[in-house]
Structures are given as C-alpha cells and as structure tokens.
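>>> sharing a model that was predicted from the sequence below.
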Amino acid sequence: MSNSATDSPLAPSTVWAARGRRTGPAPEEVLRQNLRRLKDSETLDDFAELPVSEQTPERVFEARWRVAVSGDVTVRARLTLLPVRDRAREWEWTLVAEAESPWDENWPSPVTMFWPEEPREGRTDGEPGEPDEAGPHWDLHHGAPGLRLRAVNALPSEDKAMRRVIRNAAREAWEINLVVHEAMTPDEAGRQPLARLLPPGLRDRVVEHRAAPEQLRAVNWALRELGVWVPRGGAVIVPPDPAPAGYDGPEYSVRSIFLDGSEPTELIDVLRRCAALPKPMPRSLDQAVTALRERWTLLTLQEQLARERELVAEYSAALEAMTKSRDLYREAAEQAHAALAAYRDTPATSTAVPGAPAASPFQQLTRAFGRFKGGAKGARPAAPAPNDPAYDGHEEHVGHEGHEGEDTAEEAADRTS
C-alpha cells in the first residue's frame, strides 16, 4: 500500500466524481429521456450529447444546472458511457461534476441529474456481478466486482476473499469505502442501506461494506494492514490509497451504529469530514477532470463571447510576437549587410592564415618594430658632411651598380688635377 500523497495533484474541493456500471439495453436512450425530462421541468438549464466519433464507441453527455438557495452557483457535469468489452448489455460510466464554489453535500447528487431515480435499494446477497432486484441499476465500477452504490455489500465469508475485497476497494478509489459491523442480527429496517439516510451529495459517493456479527475478528484481520479497525457494532472508513497527508485512520471511525432506521448523525459527520479532505487524485480521475475542463462544449452566450474574446487576445498576442520577431530579424539582417559592406571596402593589409587566431594590437605593434629594426641593420650609413670632424676626404663610395671601391670618372679626374 502506498501512502505517498506527493505523486499526484490534489482533488479540487469543487469537484464531485463517481463511476459505475449500467446494466440493461440502450442506456444512452435512458440518459436522453431523463435529461430531457429534467430540462422540461427546469431542473437543468441545458444538456447536450456530443457527436459519436468513429474512433471510439464512447458516448458523452453534458449537463448544466444551478444549485444553492439563491441558485447562483453553476454546476457543469460530464458523463462518459463506454460499453464493456465482451459483455453484452453492460456499460461503464464515468461522471465528473465541478461547481463554481466548494461542493456542498446538501446539493443534489449529480448521478440523479443523468440516471433516473429508481426505488431499488436493499441488500445484495446474490453472487457478485449478478443483477438483483434489490440493487440499483448504477453499480460501482471498481477493482472488486459486484460492489454497488446505494446498496448493502455483504463481505465475503472467506477470510482471504474478504481481505482482497477491502484491499482492492481502497486502491485508487474515487468513492468513500465504509465498513459497518452488525452487533446483532438486524431487523428489516436494519437490513436497509445507510445510503438512504445520507445527504444527497454523499449518497452516491459511499460504498457500504457490511460485516455480519460473527465476522468481527476476520474483518479486523483484513483491516489490520491498513492501520484501522472497526469497533463492535460500529463503523470505520477504509483509508484511501494513496492517503492524504497527515491522514489518521482511527479518527474516521464510529463506535456504534444503530441499524434501526434512525439518522446516524455521528457517521454523517465523519463522512463529511472525510469527503472534505484534500485527497490526492487518482490518475483516472485527473484525466476525467481534465476532459471536463478542456472539452466542455455546452456554453452559454456569455461564455461563448468570453471564449471568443480569449481567442482574439491569444491571436493578438501571437501576431504581436511574430511582428516583433520579424522586426528583430530585419534589424539583424541590416546590421549584417552593413558589416559585410564595410569589410569589402577595407583593403587587405596582410594575408591571414586560414584558421589562425587574429593577432592582438600589442602583437601587431611588436611585429612593426621588429621589421623597422631589421631594416636598419641592413642599411648603409650616411657619409659625413665636409665640415664634420670625422670627414677625412677619403671615403669609400658605392657605385651606381652597388660595387664598393670603384670611383666614377668625375671623381678620378678631381683627384689627379
């Protein structure tokens, strides 16, 4: 069991979610009829059925209604219906609703806004997965087969099977799993599910597991690895997996439950506190919430106008960014052309070796002095002037052809005269 709450985002307090199975033919027609009836009675503001895609057999329905006393809080809900593979007349449904304010458990259940209310509540003592006239049509879709909403789910008599049911029910559950122990064999009223006594917003979010009087030791053995236990004649909430940060399982238990049809006020308080916890979202729930927010199509005129304005603002920002990028590119291109033109107009003073690093100004100055020094060593010293004390009248001359010791004809005539 993983108790880490850092692997997934927290579920928003405005989100209500449930999932289940629908048995029977043509569930999409049942949805259409119920949605149309609720819209005609002004319970719903509007509903829509998305076009069927050829890539997937799922059916998607959207509905919008208002809650609270003043009716100023809007709820948007999305139900996805998908046929179960290799099972005729059985469908999986996923329902996610989001309100404009934190969810109030006294608001109507979103399930009843899609599926019709049916007085088929009671104990399920048959084989798991088999339809039962005492159970609702919307069964809980979970890793443990046969679990149902708004019904009493008797725990298996075999210890290992009981442990498997409880462990699978806790893993990545969307719902609140409640284990109730019967202190004594209840009467007809005690065999009724507790869901009918819960507030509407909790009614379809609680899965009731019922342990018989003789199963107290076995059920506590199954709950031991989760760190909780159920008191005799009481109830406990199965810790979710992953559990919220700082979750203390024993705090969410009730010492006694009177199965006589009276309102279980202490249990309702515990369920409310558990439902209000900032719990990590399972990956499947995160995907469903994202689909509700990003693929919503049932818009009012004001919402359509607001969306169009958002699109215009996004297009304007994108166009401004493109214009700015174009101007920057043009400025960079002009600077590159100007630099290239200046380079072409400048005469080359030396031949650079390809790949050699450019010389620094100090190195260039040093090389210039070196060339000047080398040129001075090879130059002939200038002859002293006649009035120079070093002049003795016998200087060697260099001829026009560059041969030393040879005099011109005029110089020879001057010496002989």
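Now that the structure is in, tell me what you want to look at.

>>> only C-alpha atoms from now on, for both contacts and neighbour counts.
Fine.

>>> what segments of the stretch 251-400 of the chain are helices?
Secondary structure of the stretch 251-400 of the chain by DSSP state H, counting those that start in this stretch: the helices cover 265-275, 283-294, 301-345, 361-377.

>>> adding mean neighbour count and distance to residue 37, write those helices out as TSV.
Listed next are those as TSV, based on neighbours: other Cα atoms under 10 Å; distance: least, Cα to Cα, whole Å:
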stretch	mean neighbour count	distance to residue 37
helix 265-275	16	30
helix 283-294	15	23
helix 301-345	11	23
helix 361-377	10	91
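
>>> including distance to residue 51, could these go into a markdown table?
Shown next, in a markdown table, are these (distance: least, Cα to Cα, whole Å):
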| stretch | distance to residue 51 |
| --- | --- |
| helix 265-275 | 34 |
| helix 283-294 | 15 |
| helix 301-345 | 19 |
| helix 361-377 | 76 |
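
>>> of all the ones you listed, which lies closest to residue 173?
helix 283-294 (9.3 Å; Cα to Cα).

>>> roughly how far is the closest one from the heart of the chain?
How far helix 283-294 lies from its chain's middle: 9 Å, per Cα atoms, centre = their mean, to the nearest Å.

>>> contacts for that helix, please.
Applying Cα atoms under 8 Å, 6 or more residues apart in numbering, the external contacts of helix 283-294 come out as 8, 11, 17, 77, 78, 94, 96, 97, 174.

>>> what's the closest non-adjacent residue to the last one?
In space, and not counting its chain neighbours, residue 174 is closest to residue 18: 6.3 Å by Cα to Cα, 6 or more residues apart in numbering.

>>> so what's that neighbour up against?
94, 95, 96, 111, 174, 175, 204, 205.

>>> and which of these is nearest residue 359?
Nearest to residue 359 among those, with distances taken as Cα to Cα, is residue 96, at 71.7 Å.

>>> check contacts around the closest one.
By Cα under 8 Å, 6+ apart, the residues touching residue 96 are 15, 16, 17, 18, 77, 78, 79, 288, 289, 292.

>>> give me the three-state assignment for it.
Assigned with DSSP: H, G, I helix; E, B strand; the rest coil, residue 96 falls in the strand class.

>>> want to compare, so here's the second one:
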Amino acid sequence: MSDSSTSHPAPSSGGPAPAAVWYARGRCTRPFADEAVRLYLRRMQDAGVVDAHLELDPAEIPHLTHPSAASSAPPAAAPSTSSVSAGAQGGVPAAHASHPAADADGAAPVADHGVRSFEARWRAPGGVTVRARLTVGPEGGFLPGAAPGLTLAPAGLAHALGRAPEGREWLLVAEAESVWDPRWPSPADMFWPREEADAWDRVHVGGLRGADLSTLEINRLPDDDKELRKLLKDCARDGWNVHVVVHEAMTPDERGLRPLVRRLPAGLRHRVIEHRAAPDQYRAVNWALKDHGVEVPRGGAVVLPGEPARPGYDRDAFTVRTVFLDGSEPTALIDALHHFVALPAPLPEGAAEGVRVMREQWHLVTLQERLAHAEQLVVMYREALDAMTRSRDLYRQAAEQAHEALAALRASAGPAALPAPRADTPAQPDAGTPPQGSGFSLRPFTRSLERMKDAGKGRRDRP
C-alpha cells in the first residue's frame, strides 16, 4: 500500500520542518534491537496504548534506506494481503520473517541488508492521531544522512575508523494531525520501554572524526581547548538535536550529578543533549562559545543557537542565569527548551527523506482511511473528466465556428477568389513559397480575404 497518510506535500531537505513532525535519530547498543521493538509494540497494543502496528518486509522497505539494494533488488513489492488487512482492522499483523523475501513469481529473493522498519499509530491527548515509523539500520552501519562521510557499508566504515561502529543506528519520524505538542508522550516510548532507553540513547555528531554523545546522560566537555572548540562546532551543526551547555558553579554533590535531561518532558526525550562544564572550565568554554555569539553564565546554562542560528533566536531568551543542581526541576531551562524547539528550523539531512517515505509509503491504513482515500480519488477523476469534457466541447465549438466562417468567406468572395483544391490532382507547392519555419506569415493573406469579404457584403447591401 503506497497511499499517503496525509495530504501535505513532501518537505524538502533544508526547508522548514513541518510543525506537526517529530524526528530523532540515534544508535542502539543492545543486541537484538529489532526483536525488542517487535515484542514491545505487541505489549503496547495489547494494553491499548497503540492502536495498531506493523513490521514491513525487507522487500517493502524503500530502497532509499539502503542505496546498495537498488543494484541487486527488484522493485519493492506490495505488502501481503494478510498484513494490510490486519493493520486495517486494527489487529496485530503477523511479524514478517527476517529472511530474504521472494516475489510471487518465484524470482530471486530480495537481498536482506539488515534494515528493519516498523510503523505504529496511536492517539495523543485530545484524540489527535499520531503516525510514526522507526527504521533500524544494520549492525555496524549507518543509515543515509547520518553525517557527512558516513555510509551504510560497514566495511568502508571499519576501514576509515579502524573499527566497526557499535550497535545499530535508528531513525524515528512521527507526524500528528495537528501541531506537535512537546507535552505529548515521546514517540520513542511507543517503540521501546523506558527501562531500556539507555541502550537507545547514543548519538554521533561530527562525521567520521566526531564524538559519540548520550541523550540521557551528562556529557562532560573535553579538557583540551581545541577538542572543546571542535566539539561545540560539531554540536552547533547538528540539526537533529538541541544542545545545551551547563556550567557547574562548584563541584556538585550526588543530587547535582543527576542528568537534567531526565527531568525534561517526555516530548523532548532523545532530542536534547546536556553538556557539562566543570567549575574550572568557565573561561575555556566561553572562549569556545564566542564562535557562536553566546556565553554561559557562571552556574547557568545556554542553548546553542545552531549553525546557522534558528530564525527568532534571542541570546538573552535562551540563556538561563542560574541552574540549581540540587535535584529540583529546572523550570527556567525547560521553558527555554520549549521556546527553542518551537522556533522554525530546517529539516536535517535524512529527516526530510524520512517524512517523505512515511507519507508516500505508509502501510498501516484503517478502513475509514481507505474509504476516504478512494473518495478523494473519485472526486479527482471526476474533476479531470469534467475538465476533459469541457475542453472537448470548446474545441468542437471552435471547429464549427471556423467551418462556418470559411463557408461564409467562400460564399461572399466568390469561387475565383478562394479556389478549392482538386481532388484528382494533389496540390503542388509554389516555387516562390518559402518553406515552413522560414518566417512566412499568413497575416497579409488574411487581411486581403477580410477586405474581399467586406466588399462582397457592400455589393449585397446596395439597392
């Protein structure tokens, strides 16, 4: 089923992110990540949290998620009747086998590149329908658009990095029927449990020579000034996550060492990365932040503006003067993050493609959505047929008027003025007639015919 789940056009990479879209990406380090998602989705649907879910066959996953499949795999086949009907009825579709799929004609099986894709649909507070797709990449590889220079081929990465990256990269895109509210449950909570979230929180920034960060833990800033400056530059260019720098005014106790990101609303999970600067790094971190036009107050925090800065970014509005590292809720920081994620921001590389795939290749369609889509097609075809009928009638009317005008011209000008061609001898082109396309115009000949028509009409009007 390739019916679009929405009527919105596909966003372009680098264009503004739709207000109803939530997106995140990271890396899972636990084994059997796809099996964990498969089992958890069943539990969530049995509990009534998720309305329906579906796992796509490897043959049904668009080739854009694994570019090398285009050379060896046939075009993606339509989903099986059993899986689509189960999704339409809201039941649990049977999990597809992980072995390579073969088409109905018994042709060569589709190469399995280790990419798994899951769809889920649930209702947010207020009855707003949310659709989401989670794509999990192969072991030791990257999905397209992860970072400059990172590709799907694990062999190439192992050669460039000296080792294969740990775990499997994932891409999660969700879209609601209205503007996304950060207070809604996180789409990540629909695909894997909170108690296992630590295994899904790894984020890579900065390309091949970048750094691995965590979205649920504290990320200590490096002591080396050059490494610190490079890391903050890589974080500013990261369009997937929101980066906040927190300075510790003094060495915190056990309560202050707890990550602030774990106290953020669920809708900000896997989207905010917390960087901590030690008390003695105050000058060094502000020296590195000068490149971005911001600075962190002593014992406070600042949200990085991005590169380029998001439209509407105000330095003072996203600078928190004091952050209490005593285990209390960081209210001022949460307000600043809510304000920041509401600013218009360009879609990062890979997110626009993920939204487009989810809209154009959505499989988990209900019966009501199928009927509504069929009604839209009927209306579209009827309008197209009406337009064709109107065009045909206009052409026919124009042709009849042209024939009438030609008959009247012949009748008024006489047979000698406009001789009809003989049927037995084909008309020979005049030697002086310029060839077609030479700039020859019929306008003088038409004016002469009009004058002859006016003269004949004047003779008939005489008494």
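That came through fine. Keep in mind that what you see is a predicted model, and the values were worked out from it rather than measured.

>>> how about the strands in structure 2?
Assigned strands in structure 2, in chain order: 21-28, 50-55, 116-124, 128-139, 168-176, 202-205, 211-214, 218-220, 242-247, 272-277, 301-303, 319-320 (criterion: DSSP state E).

>>> how much does the third one stray from structure 1?
On superposition with structure 1, the mean distance recorded for strand 116-124 of structure 2 (mean Cα distance after the TM-score superposition for structure 1) is 1.1 Å.

>>> onto which residues of structure 1 does that strand map?
Using TM-score structural alignment, strand 116-124 of structure 2 lines up with residues 59-67 of structure 1.

>>> what do you get for the first one?
Matched against structure 1 by TM-score structural alignment, strand 21-28 of structure 2 falls on residues 15-22.

>>> the matching stretch vs structure 2, mean deviation?
Aligned to structure 2 and superposed, stretch 15-22 of structure 1 gives a mean residue distance of 0.9 Å (mean Cα distance after the TM-score superposition for structure 1).

>>> re the thing from before, across to structure 2, which of the contacts of residue 18 of structure 1 hold up?
Of the contacts of residue 18 of structure 1, the ones still in contact in structure 2 (both residues aligned by TM-score structural alignment, their matches' Cα atoms under 8 Å) are 94, 95, 96, 174, 175, 204, 205.

>>> now do the same for the first one: its match in structure 2.
Just to be clear, that refers to residue 94 of structure 1. Aligned counterpart of residue 94 of structure 1 in structure 2: residue 171 (TM-score structural alignment).

>>> excluding covalently adjacent residues, which one is nearest to that match?
With Cα to Cα, 6+ apart as the criterion, residue 171 of structure 2 has its nearest non-adjacent residue at 4.4 Å, and that residue is residue 25.

>>> of the kept ones among the contacts of residue 18 of structure 1, just the buried ones, PyMOL syntax please.
Only the buried entries of these go into this PyMOL selection, using 16 or more other Cα atoms under 10 Å:
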select buried, resi 94+95+96+174+175+204+205
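
>>> next, format the kept ones among the contacts of residue 18 of structure 1 as JSON lines and append distance to residue 268 of structure 1.
Shown next, in JSON lines, are these (distance: Cα to Cα, whole Å):
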{"residue": "94", "distance to residue 268 of structure 1": "25"}
{"residue": "95", "distance to residue 268 of structure 1": "23"}
{"residue": "96", "distance to residue 268 of structure 1": "23"}
{"residue": "174", "distance to residue 268 of structure 1": "18"}
{"residue": "175", "distance to residue 268 of structure 1": "15"}
{"residue": "204", "distance to residue 268 of structure 1": "14"}
{"residue": "205", "distance to residue 268 of structure 1": "12"}
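
>>> what's the closest of the kept ones among the contacts of residue 18 of structure 1 to residue 193 of structure 1?
Taking these together and measuring to residue 193 of structure 1 by Cα to Cα, the closest member is residue 204, at 11.9 Å.

>>> in contact with the residue nearest to residue 171 of structure 2, which residues?
Residues in contact with residue 25 of structure 2 (Cα under 8 Å, 6+ apart) are 169, 170, 171, 172, 203, 240, 270.

>>> so the last one makes contact with residue 217?
Spelled out, it's residue 270 of structure 2. No - the pair residue 270 of structure 2 and residue 217 fails to qualify as a contact (Cα atoms under 8 Å) at a distance of 10.7 Å.

>>> give me the distance between the alignment partner in structure 2 of residue 161 of structure 1 and residue 411 of structure 2.
Here residue 161 of structure 1 is matched to residue 227 in structure 2, going by TM-score structural alignment. According to Cα to Cα, to the nearest Å, residue 227 of structure 2 and residue 411 of structure 2 sit 93 Å apart.

>>> residue 429 of structure 2 too?
Taken as Cα to Cα, the span from residue 429 of structure 2 to residue 411 of structure 2 is 26 Å.

>>> the strands of structure 2 into TSV, with extra columns for distance to residue 233 of structure 2?
TSV is the format used below for the strands of structure 2 (distance: least, Cα to Cα, whole Å):
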stretch	distance to residue 233 of structure 2
strand 21-28	19
strand 50-55	38
strand 116-124	32
strand 128-139	27
strand 168-176	22
strand 202-205	10
strand 211-214	12
strand 218-220	15
strand 242-247	11
strand 272-277	13
strand 301-303	13
strand 319-320	18
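
>>> quick one: which of these is nearest residue 37 of structure 2?
For those, proximity to residue 37 of structure 2 was assessed by Cα to Cα; strand 116-124 is nearest, at 8.3 Å.

>>> show me which positions of that closest one end up buried.
Those would be 116, 117, 118, 119, 120, 121, 122, 123, 124, for strand 116-124 of structure 2 by 16+ other Cα under 10 Å.

>>> for that strand, packing partners?
strand 50-55, strand 128-139 (3 or more Cα pairs under 8 Å, 6 or more residues apart in numbering; DSSP states H and E).

>>> cool, thanks, signing off.
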